[in-house]
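# Below are the sequence and a predicted model; questions follow.
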Amino acid sequence: MSQRELVVLGTASQAPTRTRNHNGYLLRWDGEGILFDPGEGTQRQLTHADVAASAITRICLTHFHGDHCLGVPGVLQRLAKDKITHPVYAHYPASGAEYFERLRHAAPFHDTNDLREVPVTGDGQIAKGADWTLSVRHLDHRVDAVGYRLVEADGRRMLPDRLAAAGVTGPAIGALQRAGSLTIDGRTVTLDEVSEPRPGQRFAFVMDTRLCDAVYDLAEGVDLLVIESTYLDEDAELAQTYAHLTAAQAARVAAKCGVRRLVLTHFSARYTDPAAFHAEAARHFDGDIVVADDLARVPVPSRR
């Protein structure tokens, strides 16, 4: 069975607190383990979350502010220590290549990693799997920053009652899926007759940014949106000044874009009541709202 869930490793913004570590988010997507924005302490948080370093297949950085990348050295050294042999791809804004080089070699270690850097130079697709694509859009922050969007290809859902009525059983089902049509007892059965469209699942990751078109493009129609809500609306001017979002803004994006599950995170240390973020978001979005906590696990919603 496929496993698709978000493991939350840290939810603080610039300054960690007693209960919130710096950023860190691992998306488990079948055989992929995509580590987004590992801040300080991510290696330890992985241990607390009972996630082995071997689960990581990609590291995706949105930008090079410290709370989003200072965990990279520890993660890479842990991969080497644990003798991970599979390739790990690193995606990050190309303008920060010098910073990534410093992070990668922040301290001497026996570097046996098969780390394959894939700097992001523009908007569009940056990686492709068997049935998914990973793409980016540039955001509006104080430094070069990108957001990520993972999209599974649409497919077909086989309908058992129609298969049975058409006499399609056993290995013939797979043959029909591959060929699109099949002759059974002199009659041609098409895939459309015994199946229905199955929309692929979609995920988006949006960190430090002001509102901009790219935020909406990334969030459009996703099943799970992980988005910063550094401030509450009472501090909207601060959010604009420092190029961040409020919980209300994040919720309005989710409502406009048809998001199914909204995950709020990246909270300023000035706030002590997480419930305030949920209350503010709920005034603008009537879907599923998660105010992220460190070490929480958030499943990708089941298929539509």
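Arrived safely.

# can we go C-alpha only for contacts and neighbour counts from here?
Fine.

# Gly31 versus Ala55, what's the distance?
Going from Ala55 to Gly31 by C-alpha to C-alpha, to the nearest Å gives 8 Å.

# what are the ranges of the strands in the stretch 101-250 of the chain?
For the stretch 101-250 of the chain, strands defined by DSSP state E, counting those that start in this stretch occupy the ranges 115-120, 124-128, 132-138, 146-152, 155-158, 181-184, 187-190, 195-198, 202-206, 224-228.

# Would you check that Leu9 makes contact with Val51?
No. Using C-alpha atoms under 8 Å, Leu9 makes no contact with Val51, being 10.1 Å away.

# higher neighbour count, these two?
Neighbour tally, Leu9 and Val51, criterion other C-alpha atoms under 10 Å: the higher count belongs to Leu9, 33 against 14.

# Not counting residues beside it along the chain, what's closest to Glu280?
The shortest distance from Glu280 to any non-neighbouring residue, by C-alpha to C-alpha, 6 or more residues apart in numbering, is to Ala248 (5.8 Å).

# tally of neighbours for the one you found?
Quick note: Ala248 (other C-alpha under 10 Å) scores 24 neighbours.

# Tell me who's in contact with it.
Contact partners of Ala248, counting by C-alpha atoms under 8 Å, 6 or more residues apart in numbering, are Leu232, Asp233, Glu280, Ala281, Arg283, His284.

# Tell me how many other residues surround the last one.
Looking back up the chat, that one is His284. By other C-alpha under 10 Å, the residues close to His284 number 18.

# what about it, which SS state?
coil (DSSP: H, G, I helix; E, B strand; the rest coil).

# now the fourth one
At Ala281, secondary structure determined by three-state DSSP is helix.

# ok, second structure coming up, stack it against the first:
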Amino acid sequence: MRELVVLGTASQVPTRSRNHNGYFLRWDGEGLLFDPGEGTQRQMIHAGVAASRITRICLTHVHGDHCYGLPGVLSRMALDGVQHPVHLHYPASGGDVVRALVAVSSPGIDLRLHPHGSGGPIAEGLDVRPLKHRIETYGYLLTEPDGRTFLPERLRAAGIRGPDVGRLQREGVLGAARLEEVSIPRPGQRFAIIMDTAPCAGAEELAAGTDLLVTESTFSDDDGGLAQQYLHLTAGQAGELAASGKTRTLVLTHFSSRYGDDVSLLALQARARAPETTVIAAEDLQRIAVPRRRHPVRETSGETTAIGLNHDGSS
């Protein structure tokens, strides 16, 4: 299952209906928790997210609304007896803050600290890019390896069917048939999260080709001056990121309390800049599925349908 669970959508000041930040991503066997702000542990209970599902915690930066929920989450994991290693990724310059937050957590879990001080890969399939904020900040990019999409007419011609399709995918050759002869390339899925930042090259790199992009939308376009002053994005700028990156689904979050519960204006401003993108103004406890993979279609004189593979390689 690949699904985003939104635990909180407020920026610096929570409201009666919006908790501080928190985003849990189910990605096959991984459970990634991004930016657990104050109250994240309680939001997890409301959302039905078990602490035992968390395998990685990723902090974009160490402003309080993005990390003050960390002690509670770690303490709950210790209480629940989580046995697997938990990897904590964060900007290297925030080490003192992170160590202080960890120190007040209940001991008892295998917590592994992974500071990063530059852009690039930090774990298998997980990369960071520097953003432009008042302190060191990074966005996260999760990518699936590129795969193949099978062409049914070529499979039939090669006499390959049923379980043999998955075997050919795994081994690359089956009898006289080679994988590249009966399939075409298919890009893997891409998820990115961009929190506090002004427009920058790192944000553009993160957004490029994303199936699901989560990005801050702290201010409306009408408050662009404030966004520039505090190094945040407006809704329109978030939409521009999605449009330039050809994002399929854009999730807006990290809303200023000045807009109250109704952020429909921000969604409209983002959609105006990204008309080809599905734009969602997130609500607390909302669940958003990662869009199904794009299946490339090869034009032929006959059938053009393609067979895609599931995340585990089965057809």
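Okay, I see it. Since this is a predicted model, take the numbers as computed values, not measurements.

# picking that back up, now render the strands of the stretch 101-250 of the first structure as CSV, adding mean neighbour count and distance to Gln3 of the first structure.
Formatted as CSV, the strands of the stretch 101-250 of the first structure follow (neighbours: other C-alpha atoms under 10 Å; distance: least, C-alpha to C-alpha, whole Å):
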stretch, mean neighbour count, distance to Gln3 of the first structure
strand 115-120, 18, 24
strand 124-128, 15, 18
strand 132-138, 20, 15
strand 146-152, 23, 14
strand 155-158, 15, 18
strand 181-184, 14, 31
strand 187-190, 14, 31
strand 195-198, 14, 18
strand 202-206, 24, 14
strand 224-228, 25, 14
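
# And these: which comes nearest Asp217 of the first structure?
Smallest distance to Asp217 of the first structure across the strands of the stretch 101-250 of the first structure (C-alpha to C-alpha): 8.0 Å, for strand 132-138.

# What lies in contact with the closest one?
By C-alpha under 8 Å, 6+ apart, strand 132-138 of the first structure touches 122-128, 144-153, 214, 217-218.

# how about stretch 69-80 of the first structure, aligned to which bit of the second structure?
Residues 67-78 of the second structure are matched to stretch 69-80 of the first structure when aligned by TM-score structural alignment.

# Please convert the strands of the stretch 101-250 of the first structure to TSV, extending it with distance to Leu46 of the first structure.
Putting these into TSV (distance: least, C-alpha to C-alpha, whole Å) gives the following:
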stretch	distance to Leu46 of the first structure
strand 115-120	19
strand 124-128	24
strand 132-138	23
strand 146-152	21
strand 155-158	33
strand 181-184	47
strand 187-190	47
strand 195-198	33
strand 202-206	19
strand 224-228	19
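
# Just give the nearest non-adjacent residue to the equivalent of Val136 of the first structure over in the second structure, would you?
Val136 of the first structure maps onto Val128 in the second structure when the alignment is built from TM-score structural alignment. When the adjacent residues along the chain are set aside, Val128 of the second structure lies closest to Tyr140, with 4.6 Å between them (C-alpha to C-alpha, 6+ apart).

# Next one: that neighbour from Ala208 of the second structure, what distance?
12 Å.

# ditto for Ala100 of the second structure
The gap separating Ala100 of the second structure from Ala208 of the second structure is 35 Å, by C-alpha to C-alpha.

# Also Ile45 of the second structure?
According to C-alpha to C-alpha, Ile45 of the second structure stands 33 Å off from Ala208 of the second structure.

# which one of these two has more residues nearby?
Set Ile45 of the second structure next to Ala208 and count neighbours by other C-alpha under 10 Å: Ala208 wins out with 19 against 12.

# wait, doesn't the more buried one sit right on Ala243?
No. With contact defined as C-alpha under 8 Å, Ala208 of the second structure does not reach Ala243; the gap is 9.1 Å.

# Could you find the closest non-adjacent residue to Thr40 of the second structure?
Gly69 (5.5 Å).

# Could you tell me how many residues sit around the one you found?
22.

# which residues of the first structure fall in helices?
42-48, 72-81, 97-104, 160-166, 171-179, 213-219, 236-241, 247-257, 275-282 (DSSP state H).

# can you put those in a markdown table and add distance to Gly200 of the first structure?
As requested, the helices of the first structure are exported to a markdown table (distance: least, C-alpha to C-alpha, whole Å):
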| stretch | distance to Gly200 of the first structure |
| --- | --- |
| helix 42-48 | 28 |
| helix 72-81 | 31 |
| helix 97-104 | 33 |
| helix 160-166 | 20 |
| helix 171-179 | 17 |
| helix 213-219 | 15 |
| helix 236-241 | 34 |
| helix 247-257 | 16 |
| helix 275-282 | 26 |
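
# deepest of those helices, which one?
helix 247-257 (a mean of 23; mean count of other C-alpha atoms under 10 Å).

# How far off centre is it?
Centroid separation for helix 247-257 of the first structure versus its chain: 17 Å, with C-alpha atoms, centre = their mean, to the nearest Å.

# Provide the aligned range in the second structure for it.
With TM-score structural alignment applied, helix 247-257 of the first structure matches the range 235-245 in the second structure.

# distance from that stretch to the first structure after superposition?
For stretch 235-245 of the second structure, the mean deviation from the first structure after alignment is 0.6 Å (mean C-alpha distance after the TM-score superposition for the first structure).

# so how far is Pro119 of the first structure from the residue mapped onto Ala270 of the second structure from the first structure?
In the first structure, the residue paired with Ala270 of the second structure according to TM-score structural alignment is Ala281. The gap separating Ala281 of the first structure from Pro119 of the first structure is 34 Å, by C-alpha to C-alpha.

# Can you find the partner of Gly224 of the second structure in the first structure?
In the first structure, the residue matched to Gly224 of the second structure (TM-score structural alignment) is Ala236.

# quick one: its match and Thr246 touch, right?
Yes. Between Ala236 of the first structure and Thr246 there is a contact under C-alpha under 8 Å: 6.5 Å.

# that older thread, Ala55 and Gly31 of the first structure - which one has more neighbours?
Applying other C-alpha under 10 Å to Ala55 of the first structure and Gly31 shows that Ala55 carries more neighbours, namely 17 against 12.

# So what does that one match up with in the second structure?
In the second structure, the residue paired with Ala55 of the first structure according to TM-score structural alignment is Arg53.

# Wait, that match touches Gly31, no?
Yes. Applying C-alpha under 8 Å, one finds Arg53 of the second structure in contact with Gly31, separated by 5.5 Å.

# list the contacts for Pro119 of the first structure?
Contacts of Pro119 of the first structure (C-alpha under 8 Å, 6+ apart): Ala90, His91, Tyr92, Pro93, Ala94, Ala97.
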